[in-house]
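J.: sharing a sequence plus its predicted fold:
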Amino acid sequence: MPYPDRYAYPDRFYPVVDSLDWVARLTKLGVGTIQLRSKNLDDAQSLQIVSDALEVTKGTPTKLVVNDYWRAAIVAGAKHLHLGQEDLVDADVKAIRDAGLTLGISTHDDAELETALRADPDYIALGPIFPTTLKSMRFAPQGIPKITEWKKRVGDIPLVAIGGIKFEQAREIFAAGADSIAVVSDITQHPDPDARVRAWLGRDAEAA
């Protein structure tokens, strides 16, 4: 599907956070798309946090994206899901689609891109663009030129760049072909997260 403006999905600024507190904070700041990525939860815990996060965003313009926990997303009535390649292997894509969920998928190399495209995703994420210290990565940094290459290959499917990206690099990332930038540490580890979010939202409006 085409990506006509900044109100499409996902928004151009796309923070990824691991707690309800962060979801609430970003929702209050008017962030349009937020991914909740909270790892190592059992079925009951994942259903609880997804349900609570949906309650936080209820009645706001914020779209909540559930990372990994597709069963909880379906049961809780979420609208948006993100899966890594490992998660995709075990997921029931038909059940996900039958529940009306959008589906974003992570990619790191050619084989993963082919796998993701077979699932007819609503967006493709490419990373890590730059080195990241948040988690051990078995893939080397992709670099900005890879964004342009990937965008040519995915066509109208929105492309999300992720991995070590800071606000100061946003213009170059968008110019390379990214439709959206997923941000983690540039928000969560910033000394003034609220100011940083406002800067990103201003960038979003300028870049649209």
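T.: Everything's here; your move.
J.: alpha carbons only for contacts and neighbour counts from here, please
T.: Noted.
J.: now the residue lying farthest from the centre of the chain, what's its secondary structure?
T.: Computed with Cα atoms, centre = their mean, the residue of the chain farthest from its C-alpha average is A44, at 23.4 Å. Put simply, A44 is helix when judged by DSSP: H, G, I helix; E, B strand; the rest coil.
J.: separation between it and T57?
T.: Applying Cα to Cα, to the nearest Å, the value for A44 to T57 is 20 Å.
J.: try L47
T.: Distance of L47 to T57, given as Cα to Cα: 16 Å.
J.: mind listing the helices for the chain?
T.: Assigned by DSSP state H, the chain shows helices spanning 20-28, 43-57, 70-76, 85-90, 93-98, 110-118, 144-154, 170-176, 185-188, 193-207.
J.: structure two is appended below for comparative analysis:
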Amino acid sequence: MGSPNCPPGTDPAELLADAIDGGVTCFQYREKGPGSLAGDGMLALGKRLQAVCRARGVPFIVNDDAGLAAALGADGIHVGQDDEPASSIRARLGAGMIVGVSAHTADEARRALADGADYLGIGPVFPTGSKPDAKAPQGTRLLEELRAAGIAAPLVGIGGITPANAASVLAAGADGVSVISAIALAPSPSEAARRLAEAAARAGRG
């Protein structure tokens, strides 16, 4: 989540606190899209959101930006296929950095793991409005394929996931689900997070 994902007039730090209190177990700072902050503003918001995470013992991940991750001393970074490979990022940011990589095919997944990725973001599972350039949704097929092939690395389902459909993603082999609007735009972020956490618990992922 980033500031463009929050309803008008909503403090991103307060929204994040509500979401974590409802059951969110990891947070990715993704400051992208129309109206997004840059420079000092982006850094300042990152520090506020990171403080919320640290106060509640939740890992703080930065999306794409290795420089921002280093400046904030983030717990990790998540990158896409068009970004630096995991091996290069780890060399720059240190062995202790969590590195996640988005993968849309089995080949991309295997390459990311060979490069040293700690976890994979798999999707988009369902249609999503949070990422205008998202690839076509593929359902749970790739999750099932990777598990059938014996890949044991942590897999996170991404794209269009809600409390109503999260169970199917977890049943297909995901260890967790990543969401933006399902929490950020919900009438009650904490309630939406609680429902997602309950779906994870029922699937044995809680």
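T.: Sure thing, it's come through. Being a predicted model, the structure only gives us computed values, none of them experimental.
J.: about what we covered before: in a markdown table: the helices of structure 1, plus distance to I124 of structure 1.
T.: Formatted as a markdown table, the helices of structure 1 follow (distance: least, Cα to Cα, whole Å):
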| stretch | distance to I124 of structure 1 |
| --- | --- |
| helix 20-28 | 22 |
| helix 43-57 | 22 |
| helix 70-76 | 17 |
| helix 85-90 | 11 |
| helix 93-98 | 15 |
| helix 110-118 | 7 |
| helix 144-154 | 8 |
| helix 170-176 | 15 |
| helix 185-188 | 20 |
| helix 193-207 | 19 |
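J.: to L134 of structure 1, which of the ones you listed lies closest?
T.: With Cα to Cα, the closest approach to L134 of structure 1 among the helices of structure 1 belongs to helix 185-188: 7.6 Å.
J.: which residues of structure 2 does the closest one align to?
T.: Here helix 185-188 of structure 1 aligns to structure 2 at residues 181-184, judged by TM-score structural alignment.
J.: just tell me what N67 of structure 1 corresponds to in structure 2.
T.: In structure 2, N67 of structure 1 lines up with N63, judged by TM-score structural alignment.
J.: err, F139 of structure 1, not the other one
T.: Per TM-score structural alignment, F139 of structure 1 is aligned with K135.
J.: leaving aside the residues adjacent along the chain, what's closest to its match?
T.: P124 (6.7 Å; Cα to Cα, 6 or more residues apart in numbering).
J.: and that neighbour, how many neighbours?
T.: Residues lying near P124 of structure 2 (other Cα atoms under 10 Å) number 24.
J.: quick one, what contacts it?
T.: With contacts taken as Cα atoms under 8 Å, 6 or more residues apart in numbering, P124 of structure 2 has the following neighbours: 104, 134-139, 157-160.
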